[in-house]
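> okay, sequence plus prediction incoming.
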Amino acid sequence: MLKADSTVTANMNEDSFSSLPDSEKDAWLRERILEIVGPLGMITEEQDVAPYVQDARGRYRGETSLVVRPSSTQQVADVVKLCAQTGTPVIPQGGNTGLVGGGIPLCGKQNVLLSLQRMDRVLDIDPVGHTITVEAGCILANVQEAARTVGRLFPLSLASEGSCRIGGNLSTNAGGIAVLHYGNTRDLALGLEVVLPDGRVWNGLRGLRKDNSGYDLKQLFIGGEGTLGIITAATLKVFPLPVQIETAFLGVRDIDHVMQLYSQARSASGDRLTAFELIPRAGMEFGLKHVPGITDPFDRTYPFYVLMDISSSEAGNNLRTLSEQVLTAILEENLAEDVVLAESIAQAKNLWAIREGVVEGHKFEGAVVTHDVSVPIARIAEFVRTATAAAEAMHPGIRVIAFGHVGDGNIHFNFHQPVGEDPGTFIARAPEFNETVYDIAVGLGGSISAEHGIGYVKKSHLKKYRTDIEIELMRRIKRAIDEKNIMNPGKIFD
């Protein structure tokens, strides 16, 4: 604590604050912030701070003066106002499950890492209007469960749903497995509450389906990765809860047949196709080898597999008949070699475990260079063929794992080191691999980031693959809203 006769006062401005030694800056900030959030709202001990400054993959470790955990929007606003007054960077963080370093403080130690973890309340559920309003710190799985208690579905679903938080999902415009039917997080948001970089609060928590009164301001903050403000609450769309779900697993001979199968299934199901996942044999073998409980549903192997869900909120068993008809037509047209239609919820879970096994199993296969790209759906087959051939020509023995969400064009395109190769030698070629994949994806009309954002990792790529006018407009928006550049500086662009 500072002494009573200290020259540091509560009326600190940016110039006088910046002239202080770092130790006095830390002491002053801690005292003022403690007055705002109380003892439960601050973390200062190094061992307790450590999990907040380490990214999910262990690739980046930042540093911070302190971790602040407000319990209300007003506390967030007061902390941000204090930081604006002193020019102190603010790093917003949700569940810290991001994969591009977006929530890690990488701008020097003098910053405040603001965690939304304590703001985890469900504020309102409107089953008639089909909306749910939650604080930004709500864990995604808890939002799903809250909707389910009133017979509604919040369809955003991804591997980290047990730990990621809705504010982070919104800030990165998260996707997941149901985008082809329900859309990205951007499509699921009706209104936001946001603390702006000067500490003012914009309350846009409106559940309107139609509102054409000027700019749609919420879209600035969705996908903004905390660089324009801090999302503190959101009003989200929910849907009728599916009461019939049919899960099928298919063996397919090549990527072209996968795409024909997708088109056929979507048309023949009456647009009730809610998930369509691509799994390569090599990725499936990672799960079979390393993840307990995963089994191969077929007695022979296929180059590719498709996992799909057809669902309906209508009561009855008519969806089973429809699914059988869809699958029979697919087999008759030789678009798939074999198929399993789940006979129980347990069997459906086992089939989905194969998909998750690709993600879990790859961790045990040495060095990996990952890519999260999107291309137009009609060009997925071309992308997979072209990028695979390029990778194999660049690095003989490389193991290419192309999997992901066919229905929205999002392919996770990962390169694994050849068996027995030195991991460091392989990782050293990552920049070359990245540029090759991104060149091909963008050349086909795609994007270098489908789900995870830009963060810290992809800043240089964004500059290369977005046009000058796009970058200029982004910078203008940043300067206009965050004049002092205190909101998550160094992310998306410098």
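Yep, that arrived.
> from here on, just use CA atoms for contacts and neighbour counts.
OK.
> all strands for the stretch 51-200 of the chain, in order.
Counting by DSSP state E, counting those that start in this stretch, one finds strands in the stretch 51-200 of the chain at the ranges 66-68, 90-93, 112-115, 122-126, 131-135, 152-153, 189-195.
> most tightly packed of the ones you listed?
The highest mean neighbour count among those, using mean count of other CA atoms under 10 Å, belongs to strand 90-93: a mean of 28.
> picking that back up, reformat the strands of the stretch 51-200 of the chain as JSON lines; add distance to residue 288.
Listed next are those as JSON lines, based on distance: least, CA to CA, whole Å:
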{"stretch": "strand 66-68", "distance to residue 288": "40"}
{"stretch": "strand 90-93", "distance to residue 288": "35"}
{"stretch": "strand 112-115", "distance to residue 288": "37"}
{"stretch": "strand 122-126", "distance to residue 288": "39"}
{"stretch": "strand 131-135", "distance to residue 288": "38"}
{"stretch": "strand 152-153", "distance to residue 288": "31"}
{"stretch": "strand 189-195", "distance to residue 288": "37"}
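> comparison target, given below:
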Amino acid sequence: MPNHLSPLAAIVGAANLLTNAHDIAPFISDYRGRYHGAPLAVALPASTAEVAALVRYCAAQHIAIVPQGGNTSTCGAATPDGSGLQLVIAMRRMHAIRHVDAANHAITVEAGCTLAAVQQVAANVGRLFPLSLASEGSCQIGGNLSTNAGGLAVLRFGTMRELTLGLEVVLPDGSVLNQLSALRKDTSGLDVKQLFIGAEGQLGLITAATLKLFPQPGAHATALLAVASAEAAIATLNALQEAFGERLTTFEMMSEVCQRLLDKHHPGSVPFLAPWALLIELSDSGTPQALQDKLGEWLARMAFSDGVLAQSEAERSRLWQLREAMSETQKQDGPSIKHDIGVPTSAIPAFIADCDAALAAAFPGVRVVTFGHAGDGNLHYNVSYTRAGNADLFADEDAVNAIVYQQVYRHGGTLAAEHGIGQLKGHWLAQYKDPAALALMRGIKQLLDPQGIMNPGKWL
């Protein structure tokens, strides 16, 4: 086998081509620890020119490439295989803010910028970048784009697909697609940047993006509400939308199981226990007190059985901590079979009832942990145990998934709403995705990457 390390080191510098077991350890496992790999090396480029040179070399030598951002993937999308032949290209050194145009509400950043860094730069010029995730301190913009990330404000602002104006991408032959336009309207042909958003690095390697910014809201009004059923939750969502329109930024729901887990691991943090807890937030211009008063008046008219309306920024932060702690709290409680599913909001109550019942019939005593972004239909529907002691949890994974995905598609949904497909869900995607759509995607893959060097072993 040729020695590829010297030519690769010549591109990025010897210090930025990692081969030592200790140095590569953070790059070879996914966030959940389900997938582990053994790469040829980990390259840390500092510029688009270096990325392009790496890709050109790999294309010439038929070396597979695994792009990696903050390595917060829950599906193994950024994890190399165990062959020792794949090059991980990690983007953490490409973290420049290239341009901020506050007047045009746009920012151009490199793919290795963390989401939190972009949020802060936007705030520094009085603007908002609205994507918000629990992992925002470590996830990177390139990964957010590659999975079409959604998060907590999709209801108002949309996913990364809606938040992106332009991209810079290194294609599988090492050429550079420069589409970093900040235009809102451009009808000069196909919008080719959309090919790479949600492609999980299988069509090219995103190196930079121009993103939309928004006016920084001056006011927030936040409440945690108790409702008796999923049907009541969706009725509340519709009533809020009718009353407040686009000022409704967030609508999250957490089952009673979630609330009890939070109370177990964070005693005293949960203000009440209810069949469902709803975290809602309005945002607008103007003063916080005026918006809080409007929400308070609405809550009084609706006469909820229990609820908390935040009266200060500290109280707002405590309510948000409940929702943001949910994933880590569940991880503390033990392993789970995770589902990042989406259904139409109107179908949420029926999906939950039907899927809960189907799982209970197959696995008596099963525990389902349901929470998520109900405002856009995206639920984290996680099975924490199927049998006493949980020892056989992952032995039951295929059977659990078969039930969940059957119900998801029966209710007009999707098996991947924001976390992507990666290594975890490819065979399920092949079963449920429209065959014509899959054939079209594979044709695009073949056209752009005929050697199949970009992130092989994933769903394409």
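That came in fine, so what should we check first? Since we're looking at a predicted model, the values are computed, not measured.
> of the strands of the stretch 51-200 of the first structure, which is nearest residue 213 of the first structure?
strand 189-195 (13.6 Å; CA to CA).
> which residues of the second structure does the closest one align to?
Counting by TM-score structural alignment, strand 189-195 of the first structure falls onto residues 164-170 of the second structure.
> mind checking how far the aligned partner of residue 472 of the first structure in the second structure is from residue 78 of the second structure?
Superposed on the second structure with TM-score structural alignment, residue 472 of the first structure falls opposite residue 439. Computed as CA to CA, to the nearest Å, the residue 439 of the second structure to residue 78 of the second structure distance reads 23 Å.
> neighbour count: these two, which is higher?
More crowded of residue 439 of the second structure and residue 78, by other CA atoms under 10 Å: residue 78, with 31 against 12.
> compared with the first structure, how much does the host helix or strand of the match of residue 472 of the first structure deviate?
Element membership of residue 439 of the second structure [criterion: DSSP states H and E] is helix 435-448. Here the mean offset of helix 435-448 of the second structure against the first structure after fitting is 0.7 Å, by mean CA distance after the TM-score superposition for the first structure.
> which residues sit against that helix?
Residues outside helix 435-448 of the second structure that contact it (CA atoms under 8 Å, 6 or more residues apart in numbering): 171, 172, 202, 203, 430, 452, 460.
> my read: residue 62 of the first structure touches residue 102, true?
No. Contact criterion CA atoms under 8 Å: residue 62 of the first structure and residue 102 do not qualify, at 11.1 Å.
> who's more crowded, these two?
residue 102 (31 against 17).
> corresponding residue for the more buried one in the second structure?
Using TM-score structural alignment, residue 102 of the first structure lines up with residue 77 in the second structure.
> list the contacts of that match.
Contacts of residue 77 of the second structure (CA under 8 Å, 6+ apart): 200, 420, 421, 422, 423, 458.
> give me the most central residue, the second structure.
residue 149 (3.7 Å; CA atoms, centre = their mean).
> show me where the stretch 301-450 of the first structure has its strands.
304-312, 338-341, 368-369, 372-374, 399-405, 410-416.
> and of these, who's closest to residue 148 of the first structure?
Of the strands of the stretch 301-450 of the first structure, nearest to residue 148 of the first structure by CA to CA is strand 304-312, at 15.2 Å.
> matching residues in the second structure for the closest one?
With TM-score structural alignment as the criterion, strand 304-312 of the first structure aligns to 276-284.
> and the matching stretch, how far out from the chain's middle?
Offset of stretch 276-284 of the second structure from its chain centre (CA atoms, centre = their mean, to the nearest Å): 20 Å.
> quick one: that stretch to the first structure mean distance?
Mean deviation for stretch 276-284 of the second structure: 0.5 Å (mean CA distance after the TM-score superposition for the first structure).
> helices along the stretch 151-300 of the second structure, start to end?
Counting by DSSP state H, counting those that start in this stretch, residue ranges of the helices within the stretch 151-300 of the second structure are 154-157, 160-163, 230-244, 256-265, 288-302.
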